[in-house]
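A.B. asks: I would like to see how this sequence folds:
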Amino acid sequence: MFTSELLLRFFNLLFFINIIFALAVVFFERKNPASTWTWLMVLLFLPSIGFVLYLFLGQNLKRKKMFSLKKEERENLTSIITKQKEFLNNDKLIKTNSFLNKYSDMIKLNLCSDNSFYTNNNHVTIFTDGKSKFDQLKETLKNAKVYIHMEYYIFQNDTLGGAILKILCDKAKEGVEVKLLYDGMGCLKVHKSFFKPLTEAGGKIACFFPPFLPYINLRVNFRNHRKICTVDGQYAFIGGFNIGDEYLGHSKKFGFWRDTHLFIQGDAIDALQLHFLMDWRFAANEDSTFEDKYFPHRAHVGKTGLQIVSSGPDSTWNSIKNGYLKMISKAEKNIYIETPYFIPDDSILEALRIASLSGVDVRIIIPSKPDHPFVYWASTSYMGELLDSGVKCYTYTKGFLHSKFLSIDESISSVGTANLDIRSFTLNFEINAFIYDKKITSDLDYFFIDDLKFCTELTLEKYISRSIAVKFKESISRLLSPIL
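C.D. replies: The predicted model follows:
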């Protein structure tokens, strides 16, 4: 039995461990002040489990480059980037294209911060519902001749997941190169035996940060949130949909699932393929080469301008966040945002305020059905903070809104995997398409305006009159927002 003396020693030990972790937070992690203070409060008020939470959630990858290029690969990419920088610095060439001239600084930003080369031989198809997206995905996979490379945060063991896996198995048996990469946290409840038929058929699978024990993952805070699929170097998908029945609207909890996904044909596929190969090389510990078959020559398919931008805790710059900031600062008429999680840092928050106070029409839609309560209440608190500057805020009521979309002035837009939150900016491995095309952006804006029909506006009057219980939930969630 525990004596009072043993209990005292135990609590003293816990206190000492928390002090050690607190010192680690302050002196070694070098996080931003908001995150540091949040962890110190967790360690102070939850002394019995604070250090356990820190072990799972408080690790820092310290910007160590994880997805690296070989020397010859880096030289080839550098050559492309250098030529593009020279072109963008040539005033005579740029000024002949008024649209490109207006947004050349945006292209330069993505080039310099993420080596995101610009392409304009692209055709883009937009999907906003799961059925049309997955019908196209299945058809594209079935027609694969050379290779299929898939990378998804979540790949569920259910009807849709089983159907997609069967197609992959069939193609592998035909001799098509099939590689499937999934995230250890996103697929935490999916047993690896589910993917065994693919390896038996000749395909390959890899798990990003796999749990070292069932249901236990010490890298839980660092998630590969990317959704990439490339087929034969001719077709690619990027956006918000994962693989699972709920994304077809079959979830009793969420019902209709509203998302945004892109089907790309054209030269931007090379960038998506490049990111997949680097992710695969790291997760599979396989020295894959960048063969010519992965980057085939393509005929002219369209004229949509695209940059594929990635970011993660290993990145030197928060490239996707910086891209968002640049878009917001350049807006003259309107800014439309859809995001399931709205937890901006101070820079994004101030940029949106300034834009609205400058006369820009700023509108933000988030879900009305929370899938993560703390994140939801934190989101409403941040939205409430924008109302007095004229920003219009809405909650989507038709189902669950999972779309990650930002557009300005019916001219340029961004669609991908990154939410407008601190996690996506600093902790997750994300990837977005930045689109320089009035037609595609206008189409995306059309879907945004249509979504407003199924929204409830959060007015300043409603926000001020919220209950004490709601205010309490927001306060606690806001306090924890830097580590959500």
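
A.B. asks: contacts, neighbours, all on C-alpha from now
C.D. replies: Noted.

A.B. asks: can you tell me how far Ala355 is from Thr441?
C.D. replies: For Ala355, the distance to Thr441 equals 19 Å [C-alpha to C-alpha, to the nearest Å].

A.B. asks: tell me, how many residues neighbour Ile126?
C.D. replies: For Ile126, the count of nearby residues is 18 (other C-alpha atoms under 10 Å).

A.B. asks: and the one 5 residues further on, by the same measure?
C.D. replies: For Lys131, the number of neighbouring residues by other C-alpha under 10 Å comes to 13.

A.B. asks: mind giving me the packing neighbours of the longest helix seen in the chain?
C.D. replies: The longest helix of the chain (DSSP state H) is helix 4-24. The helices and strands touching helix 4-24, judged by 3 or more C-alpha pairs under 8 Å, 6 or more residues apart in numbering; DSSP states H and E, are helix 33-45, helix 50-57.

A.B. asks: at 7 Å what do you get?
C.D. replies: On a contact count with 3 or more C-alpha pairs under 7 Å, 6 or more residues apart in numbering; DSSP states H and E, helix 4-24 meets helix 33-45.

A.B. asks: which parts of the helix it packs on are buried?
C.D. replies: Of all the residues in helix 33-45, those buried under the rule 16 or more other C-alpha atoms under 10 Å are 35-44.

A.B. asks: next one: stretch 388-406
C.D. replies: Applying 16+ other C-alpha under 10 Å to stretch 388-406 flags 389-406 as buried.

A.B. asks: do the same with stretch 442-460
C.D. replies: Residues 442, 444-445, 448, 451-452, 455, 458-460 are the ones in stretch 442-460 that count as buried (16+ other C-alpha under 10 Å).

A.B. asks: next, the second sequence, to be compared with the first:
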Amino acid sequence: MFDLNPGYWLFLLDWLIRLAALVWIPVRSPPAAARSWLLLVGFVPLLGLPLYLVLGHPWLAHERRMRQARASQVILKHQSGRALLRWSPGESDETAGDIAQLTERVGDFMPLGGNAIELLDRYEASIESLLRDIESARQELHLLYYLMHDDEVGRAVAEALRRAATRGVRCRVLLDAVGAKPGLRAWAHPLRAAGVDVRAMLAGGLAWRKLSRMDLRNHRKLAVIDGRVGYIGSQNLAGPAFVPGHPNHELVARVQGPVVRQLAALFASDWLIETGELLDVADGETVVGTSPAQVLPSGPAYPFQNARDVVIALVQRARHRVVLVTPYFVPDDATLSTLRIAALAGVDVLLVLSASSNRPLTHWAQQAYYEELLRSGVRVALYRPRFLHAKHLSVDDDIALVGSINLDIRSFALNAEAGLLCYDAAVVARLREIEASYLAHADLLDIGQWRRRPRWHRSREGIARLADSLM
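C.D. replies: So this is what the prediction gives:
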């Protein structure tokens, strides 16, 4: 006779789940993610299994993948007739040539010359600049943002959009369904009533199962005005203090020139993926400056982790100095090893992070990496005045990357992101000034002092690091 005691069947079910997970999860997930999930399932099988089924694999619906492939083909076709605008570095600039080629191969966009790039690192000034450009729009206005709040900034942007639509400007807005929920709730209906086409990206609720893994997000932040001015960076459509106690410090690039059309094409790509509608990205780029630039898109719809691969390539090719600025630093093994090896090889590697964070678990996990980085010679600076939400990277004196890309596993593997590569010493020099302003208000970590932190801090950090692939 079988023992019908419920405890017996629960014990059996627990072990069946553990054994099935051991066979199934490593086949479907990268090693680091598989480790985290197996640990969770091993400790709490009845909770770990349903969580893995919902969140464990960064899948997208077949239709969304097909739309991404179609968007890539449209981008490639659109660029085929613009060879005269292609920028080619000199023979002596092998690093820039390698990075530009890699970026084009993974993300479709070729490097273009003739741009003017302005870096805006004052929160209020960058919002005011965006609002002025929206007010100047005469034909077409596209906004794509992860977050929009029901606050003074969200209200100002919504009012500017309403006025633009009233004067006949064709306005399209893409907002992440989760990140921008407050803004969608407050402004979607009145903006649609005014003629603005507002769409939610990666909708949650019961619709998610037909579209993608439910926690995939579109984290991009960009704007295109009349195809002549573009914005890309870390700043959302919200006031600096939208997270209480953690006012943000951001960095945004205002762009003019041929690369604005690449931002327009990236918006059109996301619009196609969300709506099935193919927008026309008009020609007619105007050379307005001397900065070569190139858009780097990344996200789960691409076959590779574009952002991670380009960041690793940039660090690997550095000869003198690399500065990396990110609010969240939870790297995969490849990224961590690349930073460590670069520092050991004699490159000055500086990692600038925020001393405070709006995500405690992520903050504890990133602290678990500090000692290994410091031992290898990586300098770690903690910025004090605000929550440093800026995301950028500079290599030697001639390459910069600015955008929405965090140096963490989520940003590399799960989020749709966008970056702008700039191959211009003048842009890098301006970025160096911004980096210096961070360092003037930051504390450099000392390995001896860091090792003297309480033991329970180390335990907390180690436990948080085990969940790196789940954040």
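
A.B. asks: please state their TM-score.
C.D. replies: The TM-score (TM-score structural alignment, normalised by the length of the second structure) is 0.91; 464 aligned residues with a C-alpha RMSD of 2.7 Å.

A.B. asks: coming back round to it: out of the buried residues of helix 33-45 of the first structure, who's nearest Glu72 of the first structure?
C.D. replies: Distance to Glu72 of the first structure, by C-alpha to C-alpha, is smallest for Ser35 among the buried residues of helix 33-45 of the first structure, at 38.8 Å.

A.B. asks: quick check: the closest one vs Ile308 of the first structure, distance?
C.D. replies: 29 Å.

A.B. asks: on the three-state scheme, the residue nearest in space to the middle of the second structure is what?
C.D. replies: Nearest to the mean C-alpha position of the second structure, by C-alpha atoms, centre = their mean, lies Ile405 at 2.9 Å. Following DSSP: H, G, I helix; E, B strand; the rest coil, Ile405 of the second structure is assigned to coil.

A.B. asks: show me the contacts for the aligned residue in the first structure for it.
C.D. replies: Alignment note (TM-score structural alignment): Ile405 of the second structure maps to Ala418 of the first structure. Ala418 of the first structure makes contact with 404, 424, 430-432 under the criterion C-alpha atoms under 7 Å, 6 or more residues apart in numbering.

A.B. asks: quick check: next helix or strand after the strand or helix carrying Arg65 of the second structure?
C.D. replies: Assigned by DSSP states H and E, Arg65 of the second structure falls within helix 62-80. With elements assigned by DSSP H and E, the helix or strand that comes after helix 62-80 of the second structure is helix 94-107.

A.B. asks: and that following helix, what does it pack onto?
C.D. replies: Looks like helix 94-107 of the second structure contacts strand 291-298, helix 306-316 (3+ C-alpha pairs under 7 Å, 6+ apart).

A.B. asks: out of those, flag the one nearest Thr335 of the second structure.
C.D. replies: helix 306-316 (6.1 Å).

A.B. asks: what range does that closest one cover in the first structure?
C.D. replies: Residue span in the first structure matched to helix 306-316 of the second structure, by TM-score structural alignment: 319-329.

A.B. asks: average gap between the matching stretch and the second structure?
C.D. replies: Compared with the second structure after the fit, stretch 319-329 of the first structure shows a mean deviation of 1.5 Å (mean C-alpha distance after the TM-score superposition for the first structure).

A.B. asks: buried by neighbour count: which residues of that stretch qualify?
C.D. replies: So for stretch 319-329 of the first structure, counting by 16+ other C-alpha under 10 Å, buried means 319-329.

A.B. asks: closest one of those residues to Leu6 of the first structure?
C.D. replies: Lys321 (50.2 Å).

A.B. asks: I'd say that closest one and Phe425 touch.
C.D. replies: Yes. Using C-alpha atoms under 7 Å, Lys321 of the first structure is in contact with Phe425, at 5.8 Å.

A.B. asks: ok, residues contacting stretch 461-471 of the second structure?
C.D. replies: By C-alpha under 7 Å, 6+ apart, stretch 461-471 of the second structure touches 32-33, 36, 330, 361, 364-365, 367-368, 409-410.

A.B. asks: can we see that at 6 Å?
C.D. replies: Contact with stretch 461-471 of the second structure is made by 33, 36, 364-365, 368, as judged by C-alpha atoms under 6 Å, 6 or more residues apart in numbering.
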